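> What would the 3D arrangement of this be:
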Amino acid sequence: MFKYLTYNVKYPIDATKNKIEGRILVTFVVEHDGSISNVDVANSVYPSLDKESIRVVRGMSKWIPGKVNGKTVRVKYTIPITFRLN
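The predicted structure follows:
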């Protein structure tokens, strides 16, 4: 997952110009079929960084769904996405 994020996150031009950096926490739900839903930003840093984080998480391929007692269940995840200028 982190390899996917590394290769797919694009630093927004306006955030680069304004030298905005930060770590965004993105929450989402892995559904019974492994698809991603309910993508949301838990802590906002800057609107274009938030938008890019949501775009990238929505673009992830299906996950292996969680299981409890042999039945697939919905699982909520929170992941950090860090934007840092060189």
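> contacts and neighbour counts: CA atoms only from here.
Noted.
> So the most centrally placed residue in the chain: helix, strand or coil?
The residue lying closest to the centre of the chain (CA atoms, centre = their mean) is residue 57, at 3.7 Å. At residue 57, secondary structure determined by DSSP: H, G, I helix; E, B strand; the rest coil is helix.
> how close does it sit to residue 70?
Look at residue 57 and residue 70: by CA to CA, to the nearest Å, they are 27 Å apart.
> here's the other one to compare against:
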Amino acid sequence: MRYLYLSLLLLLSAAVFGQTETTDSVFTEVEQMPLFRADCNKAKKQKVCADRAMMEYISTNLRYPTEARNEKAEGMAVVSFIVETDGTLSSPAILRNPGYGMGEEVLRLVRAMNADGVSWTPGIQDGKPVRVEFKLPVKFKYG
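The predicted model follows:
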């Protein structure tokens, strides 16, 4: 879409060594962070490949909300969700909503990943898959 210029900022830019556990055995940091599942050949470039695949999925499926477009509104929406041990997503929630339907659109997109069968590579801690909270920021820029 010509109105849609979006950039994806990943708050979790690298695997973090150490562990931070929240309630119900949901981690916020693990040895190997979850990755958007992509067909990546080289292990060293796996994160870069996964991030590109996620950006492509988002840019293909995200729609600039009509209300935001009409108001020429811009902003960053942040949605959190849990990447489960099987790679599915659960508990999506809007953390930051610039309004005009932008937060709701990112939330819709995260929910659509499960509906579309898009799975993630789960986070790993001590050699085992674990539940990890992931934060996804999406910047909307009108232009």
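> Just give the TM-score of the two.
Overlay of the two chains. TM-score (TM-score structural alignment, normalised by the length of structure 1): 0.92; 86 aligned residues with a CA RMSD of 1.1 Å.
> Who are the contact partners of the residue nearest to the centre of structure 1?
Shown in contact with residue 57 of structure 1 (CA atoms under 8 Å, 6 or more residues apart in numbering): 36, 39.
> mind redoing it with 10 Å?
1, 4-5, 8-9, 26-28, 36-37, 39-40, 79, 81 (CA atoms under 10 Å, 6 or more residues apart in numbering).
> Weed out the non-buried ones from those residues.
5, 8, 9, 26, 27, 28, 36, 39, 40, 79, 81 (16 or more other CA atoms under 10 Å).
> In a markdown table, list the residues you listed along with distance to residue 52 of structure 1 and secondary structure.
Formatted as a markdown table, these follow (distance: CA to CA, whole Å; DSSP: H, G, I helix; E, B strand; the rest coil):
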| residue | distance to residue 52 of structure 1 | secondary structure |
| --- | --- | --- |
| 5 | 11 | helix |
| 8 | 10 | helix |
| 9 | 7 | coil |
| 26 | 11 | strand |
| 27 | 14 | strand |
| 28 | 15 | strand |
| 36 | 16 | strand |
| 39 | 12 | strand |
| 40 | 11 | strand |
| 79 | 14 | strand |
| 81 | 10 | strand |
